[in-house]
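Engineer: can you look at this prediction? I've put the sequence above it.
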Amino acid sequence: MPLTKKYLKTKPVCKVTFTVPAAEATTVAVAGDFNNWDTTASLKKLKNGSFKGTFDIPTEQSYEFRYVIDGEWTNEQEADRFEWNSYAATENSVIEL
């Protein structure tokens, strides 16, 4: 599940593109600190079966996030690191910006 970052020179923002290969899925969303864990932040399904979405996220911070694929929470395997979440009793993906 690739994750790409594009830093803007004119603003303290990074354009982060989330790409999730999930050909069998109906919906994929990304929820995290940067969007108040909004599970309705759906990614767009592409013709090749993957889901993709780009978010403008403030820089100089780290953010925990997870994907919600057809209601199932999952991590980004290529995250910058993982952080234990006691509330959910699992690890969250972390992106460092």
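Structural biologist: Looks like it arrived, so ask away. Numbering: from 1, shown residues only.

Engineer: rest of the way, CA atoms for contacts and neighbours
Structural biologist: Fine.

Engineer: give the other helices and strands that the one helix or strand V20 maps to contacts.
Structural biologist: Per DSSP states H and E, V20 falls inside strand 13-21. If you count contacts as 3 or more C-alpha pairs under 8 Å, 6 or more residues apart in numbering; DSSP states H and E, strand 13-21 packs onto strand 3-7, strand 50-58.

Engineer: another one to put next to it:
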Amino acid sequence: MEAAMSDPLRRIDALVDSDILPSPRVRQQLRVAAGLTQAEVAHAIGVQRVAVARWEAGLTKPHRGNRLKYAHFLRRLAEKYPAATQETPGED
């Protein structure tokens, strides 16, 4: 019975985990580490540059479809630039 349950539970976990975003600061750090502009990220996801700027500032969150793409993008950057995933003290 547990084996039958594990497959649907894994699919649920994958769906839920697939759109988890790091903090706005880490989002920006990852983009900068990759040498990308907000416009380049926006073009890749299919949104306006201002949307990426707002996501990085923590002013708004991407809608579900864009959140999935953005989360995937950020995960790939985190694989290439793991040091950029560390929270750094802000200049608040």
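Structural biologist: Here it is on my side, so go on. Keep in mind that this is a model prediction, so the values were computed, not measured.

Engineer: quick check: TM-score for this pair?
Structural biologist: For these two chains in superposition, a TM-score of 0.27 is obtained (TM-score structural alignment, normalised by the length of structure 2); 48 aligned residues with a C-alpha RMSD of 4.6 Å.

Engineer: hmm, back to that, just the helices and strands packed on strand 13-21 of structure 1: most buried one?
Structural biologist: strand 50-58 (a mean of 18; mean count of other C-alpha atoms under 10 Å).

Engineer: now do that one against strand 3-7, angle only.
Structural biologist: Relative orientation of strand 50-58 of structure 1 versus strand 3-7 (axes from the mean of the first three to the mean of the last three C-alpha atoms, to 10 degrees): 30 degrees.

Engineer: packing partners of strand 50-58 of structure 1?
Structural biologist: Packed next to strand 50-58 of structure 1, using 3+ C-alpha pairs under 8 Å, 6+ apart, are strand 13-21, strand 44-45.

Engineer: what's the closest of these to F55 of structure 1?
Structural biologist: Smallest distance to F55 of structure 1 across these (C-alpha to C-alpha): 5.4 Å, for strand 13-21.

Engineer: state the distance from the closest residue to K6 of structure 1 other than its chain neighbours to L3 of structure 1.
Structural biologist: Leaving aside its chain neighbours, K6 of structure 1 sits nearest to K15 (5.0 Å; criterion: C-alpha to C-alpha, 6 or more residues apart in numbering). According to C-alpha to C-alpha, to the nearest Å, K15 of structure 1 stands 11 Å off from L3 of structure 1.
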